[in-house]
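Sequence and predicted structure, then a few things I'm wondering about:
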Amino acid sequence: MIIHTLGGKQTDSYAATRHYLDQKRIDGKIVLHPSFEEIYDQIAAFAGDYLLVPAAFRSQSGSSWGDLHYKYLTHLDLVDSFITKLDTMVVAKRSAPRAIAYSHAATASLLKSLLPSDVELRLAPSKVAAYQAFLHDGRYVLTSQKLLGSSLQDIQILKKLPAKMLWSLYRII
């Protein structure tokens, strides 16, 4: 079994795929991609493989899991679903000259609701990518707490957000 999902190994998608394979006792291969959009754009090339995607997925162009479920109905067969606990998400802040916030598209509305209205919100393909961009020029980020590690010298955690996720496993036709 070959499962395509969002990478790298720090993502919730990788952890969920690993969880699924372990729970089902399947010796599968995980193929990590820099974005779900890349997988969907090349879906026909992966016929016979599988795709694992979170139900809360939203593309950077605004397409939801439901939009993509129906758009790719002839290429994807929903075969399983399960729930996992996500790594605790955090809203973090650091000193930066411009009021820029980074988020994955799926969590953008949540982050926007927690910040001052004058903050410029920028989207990233994953919470990992959002954190990396935040370190470059961001003031705020919504990301996974584990990414912060112990390097909190300049970073303040404003809010912790524990969450669960519903995952969808598709066979690619």
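On my side now, so go ahead.

going forward, measure contacts and count neighbours with C-alpha atoms only.
Fine.

Helices along this structure, start to end?
Secondary structure of the chain (DSSP state H): helices located at 12-24, 36-41, 65-71, 108-114, 127-137, 145-148.

what's around the nearest residue to G138 once chain neighbours are set aside, how many residues?
Leaving aside its sequence neighbours, G138 sits nearest to I100 (CA to CA, 6 or more residues apart in numbering; 4.9 Å). Using other CA atoms under 10 Å, I100 has 18 neighbouring residues.

ok, structure two:
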Amino acid sequence: MRVVNTLGPKETDSYAAALNIPGEEENEIVIHDNFDDIIANLEQYQGEYLLIPAAYQSKQKDFGWRELSYEYWDRLVIEQVFHHALKPMVLISNFDFHQNKAIIHPATTNLLNHYLKEQQLTMPIHYAGSKASAYERFVANKYRFTIVSEDVMEENNPYQIIKRYLPEMVWCLYFIK
């Protein structure tokens, strides 16, 4: 059985993609709070696998899938690349916000920045390890904006959907040497 490390919780696109890795191999899926922790501790996962989207973007400025591919070329071997669409995502607003800030997953920064520029808004942006954890913090801390997978929103929530996104995604399954 192949051990596949990816982003959690189970509501994430990464977990959904891990459940849909093409092939006959059985997978044990191990979820993590963020990709950065997996990458920083690759030696702990030798002989296992990492499933990561091509859109991976770290909380660290200027570190994403491109940098991962070049910096860790000698520790990560691409075993498989496949397409699996992301869940529909939404930019939501909280009109009863207490913090005039946004909380998002780093990979969605361009989407938020495009909207803020369009609206001529500026505000601090905080980052979470996943869109699901961004939503939890958005609700708990009454942020003004977030971008989340639409299916994590509770029914009858008080938030307004401002934009909907339907991006495609390519996933990379790496063997960790």
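Yep, it's here. Here the structure is a predicted model, which is why all the values come from computation and not from measurement.

Please name the spatially closest residue to the equivalent of R122 of the first structure over in the second structure (chain neighbours excluded).
Per TM-score structural alignment, the equivalent position to R122 of the first structure in the second structure is H126. In this structure, H126 of the second structure finds its nearest non-sequential neighbour in I103, 4.6 Å apart by CA to CA, 6+ apart.

so how far is V119 of the first structure from the alignment partner in the first structure of M153 of the second structure?
Residue pairing (TM-score structural alignment): M153 of the second structure is matched to L148 of the first structure. The spacing between L148 of the first structure and V119 of the first structure, counted by CA to CA, to the nearest Å, is 21 Å.

just the strands in the second structure please.
Counting by DSSP state E, the second structure has strands at residues 2-7, 27-32, 49-53, 76-83, 89-93, 99-104, 125-127, 143-149, 160-165, 170-176.

Take those and lay them out in JSON lines including distance to A18 of the second structure.
Shown next, in JSON lines, are the strands of the second structure (distance: least, CA to CA, whole Å):
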{"stretch": "strand 2-7", "distance to A18 of the second structure": "7"}
{"stretch": "strand 27-32", "distance to A18 of the second structure": "7"}
{"stretch": "strand 49-53", "distance to A18 of the second structure": "7"}
{"stretch": "strand 76-83", "distance to A18 of the second structure": "11"}
{"stretch": "strand 89-93", "distance to A18 of the second structure": "19"}
{"stretch": "strand 99-104", "distance to A18 of the second structure": "22"}
{"stretch": "strand 125-127", "distance to A18 of the second structure": "23"}
{"stretch": "strand 143-149", "distance to A18 of the second structure": "16"}
{"stretch": "strand 160-165", "distance to A18 of the second structure": "21"}
{"stretch": "strand 170-176", "distance to A18 of the second structure": "9"}
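
tally of neighbours for T6 of the second structure?
26.

ok, the residue nearest the centre of the second structure - contacts?
Geometric centre of the second structure, nearest residue: S130, 4.5 Å, by CA atoms, centre = their mean. S130 of the second structure makes contacts with L7, G8, T12, D33, N34, I104, H105, as judged by CA atoms under 8 Å, 6 or more residues apart in numbering.
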